[in-house]
Every structure is written in C-alpha cells, then in structure tokens.
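Asks: Here is a sequence with its predicted model. Questions after.
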Amino acid sequence: MRTLLNVIWLVLAGIWMAASYVIAGIICCILIITIPFGIASFRIANYALWPFGRTLVRRTDAGVASTIGNIIWVIFAGWWLALGHIFTGIALCITIIGIPLGIANFKLIPVSLTPLGREVVATNDPRSFA
C-alpha cells in the first residue's frame, strides 16, 4: 500500500514539491554561508519525493544553532514552501482518492518551516517511536 501511495504521490505532488526544495537548496548552496540550509533542503526534498513509509524525528543533538537557523529559514524560504504544501494539500483533498495525499502534504508543513534538527527515518525504525 505504501508503494502505491508513493507512486500516486510522486505523480500528483511529489515531483514539483521536491523540485521546489531542490531549487531552495541550490539557491542556499550558491550563497556559501547558507550551505547548511541547502543540505537540509536536499534532505527534505528526498523525503517530499517519497514520504510514505518514512517519518521525521527530532535529533537529540540539535541545539541552539538549529533553532537560530530555523528562524532564519522561516523568514527566507520556509513560508513559501509551507504555502506550497497548504495549497497542494487543499487541492488533493478535493477528491476522495487524494485525501491521504493531502493529509501527507499537511504533515510536511512543520518540516518545511523548521528543517534543521530533524532526521528522516523509516517508520519501522525504533527512533520513529520516540
């Protein structure tokens, strides 16, 4: 079932949402001081491309630098990525088949706002239950 949902997700929302994260990552890597944001953006692009069967967990070693970085991220990139998830989620929820995909899109909003200090893990990974 996860594979089927991931394939439908890929066609309806995954490709262009992942592309928006990749664009944000490229821009961040060009501006050399924001390379950590670019790396986080590429990590989230991978998750946005194939989300079912994986989840996000907070890293225990993330500190104050992650919090400061997330504040900067929200100001410059996070808000428009979150808007993309909101609009895509609403559009997907219009149909019955798209409701699980819309919900998955809404679950990506927090990570689009605060990507630093998070890690993508498989749902059967013990860290996903913590």
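Replies: Arrived safely. These numbers come from a predicted model, not from an experiment.
Asks: CA atoms for contacts and neighbours, from now on please.
Replies: Fine.
Asks: Please give the element, helix or strand, for the residue most central in space within the chain.
Replies: The chain has residue 44 as the residue nearest its centroid, 4.3 Å off, counting by C-alpha atoms, centre = their mean. Element membership of residue 44, judged by DSSP states H and E, is helix 35-49.
Asks: helix, strand or coil for residue 67?
Replies: helix (DSSP: H, G, I helix; E, B strand; the rest coil).
Asks: separation between it and residue 127?
Replies: According to C-alpha to C-alpha, to the nearest Å, residue 67 stands 21 Å off from residue 127.
Asks: Equivalent analysis for residue 30, please.
Replies: 33 Å.
Asks: sorry, back to before: thinking the residue nearest to the centre of the chain is in contact with residue 23, fair?
Replies: No - under the criterion of C-alpha atoms under 8 Å, residue 44 is not in contact with residue 23, lying 11.9 Å apart.
Asks: joint contacts of these two?
Replies: Common neighbours of residue 44 and residue 23 (criterion: C-alpha atoms under 8 Å, 6 or more residues apart in numbering): none identified.
Asks: and the most far-flung residue of the chain relative to its centre, helix, strand or coil?
Replies: No residue in the chain sits farther from the centre than residue 96, which is 23.2 Å out by C-alpha atoms, centre = their mean. Here residue 96 takes the coil state, with states given by three-state DSSP.
Asks: Next up, a structure to set beside the first:
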Amino acid sequence: MKTILNVIWFVLSGFWLFLGYMLAGLLLCITIIGIPFGIAAFRIGVYALWPFGRTTVERRDAGAPSFIGNILWLILAGWWLTLAHIFTGILQCITIIGIPLGLANFKLIPVSLFPLGREIVRTDQPFAQARW
C-alpha cells in the first residue's frame, strides 16, 4: 500500500516538493554558513519525494548547534514552509482520495519546522537506525 501511495504522492506532490527543496538547498549551499541548512533542505527534499514508509526521529546526540540552527531556520524558512504544508495538506484533505496525501503533508511539518537534530528512518525499523 505504501508503494501505491508513494507513486500517487510522487505524481501529485512529491516531485514538485523535491525540486523546491533541492533548489533551496543549492541556494543555501552558496555560503559556508548556509551549508548545514542546505544539507537539511536536501534531506527534507528526499523525504518529501517518498514520505510513506518513513518517519523522523530526534537524534539524542544533537546539541546546542542544532538548537541554534533550528531557531535560525524557524525564523528564516521554517515558518513559511510549515504554513505551506498546512495549507496544501488541508486542500488535499478535501477529497477522500487526497486524505492520505494531506496526512503526509502534515507529517512533513515537524521536519520542515525544525530539521536539524532529526533523522529520517524507515517506519518498520525506527529505533534500529536512529543514532542514540
């Protein structure tokens, strides 16, 4: 089932989200200060490409730099990404077929709001791949 949902997601939303996050990542990597944010955008973009069957977990080894980076990300990009995911998620939930896609959009909110200090893992093994 997750394969079918991933294919539908890819066609309707995932490809465009992926391209947007990749473009943002490239722009962020222009400066040395922006490289961690660019890498975070790349990770979110790959997650947005195939969200079904994967989730995010917090990394316990992420410290103060991730916290400070997340505050900067929230101020500069996180709030508008979150609003975009909320808006598109609500629009997708209008139809019965779009409800799983809307829920996937809502699932992207935490990682688009605070991407640093999170790791994307498969849902069938969330604790085996997380770095604790």
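Replies: Looks like it arrived, so ask away. Keep in mind that this is a model prediction, so the values were computed, not measured.
Asks: related to what we said a few turns ago, how close does the residue farthest from the centre of structure 1 get to residue 62 of structure 1?
Replies: Where residue 62 of structure 1 is concerned, residue 96 of structure 1 sits at a distance of 39 Å (C-alpha to C-alpha).
Asks: same thing with residue 31 of structure 1?
Replies: 23 Å.
Asks: what do you get for residue 102 of structure 1?
Replies: Separation of residue 102 of structure 1 from residue 62 of structure 1 (C-alpha to C-alpha) stands at 29 Å.
Asks: cool, residue 47 of structure 1 as well?
Replies: Applying C-alpha to C-alpha, the value for residue 47 of structure 1 to residue 62 of structure 1 is 19 Å.
Asks: of the two, who's got more company?
Replies: Between residue 47 of structure 1 and residue 62, residue 47 has the larger neighbour count (other C-alpha atoms under 10 Å), namely 20 against 12.
Asks: got a list of what the counterpart of that one in structure 2 touches?
Replies: Counting by TM-score structural alignment, residue 47 of structure 1 lines up with residue 47 in structure 2. Residue 47 of structure 2 makes contact with 54, 120, according to C-alpha under 8 Å, 6+ apart.
Asks: now with 10 Å?
Replies: 14, 17, 18, 41, 54, 55, 56, 108, 111, 120, 121 (C-alpha atoms under 10 Å, 6 or more residues apart in numbering).
Asks: and what of residue 130 of structure 2?
Replies: Here residue 130 of structure 2 is in contact with 56, 57, 58, 59, 60, 118, 119, 120, 121, 122 (C-alpha under 10 Å, 6+ apart).
Asks: From these, list just the buried residues.
Replies: 56, 57, 58, 118, 119, 120, 121, 122 (16 or more other C-alpha atoms under 10 Å).
Asks: Just give me the closest of these to residue 87 of structure 2.
Replies: Closest to residue 87 of structure 2 out of these is residue 56 (21.1 Å), distances taken as C-alpha to C-alpha.
Asks: Need the residues that contact the helix or strand where residue 23 of structure 2 lies.
Replies: Using DSSP H and E, residue 23 of structure 2 falls within helix 15-28. Helix 15-28 of structure 2 has contacts (C-alpha under 10 Å, 6+ apart) with 9-10, 14, 29, 34-50, 77, 85.
Asks: Now do the residue nearest to residue 98 of structure 1 when sequence neighbours are not counted against residue 75 of structure 1, distance only.
Replies: Nearest non-adjacent residue to residue 98 of structure 1, counting by C-alpha to C-alpha, 6 or more residues apart in numbering: residue 92, 4.6 Å away. Separation of residue 92 of structure 1 from residue 75 of structure 1 (C-alpha to C-alpha) stands at 27 Å.
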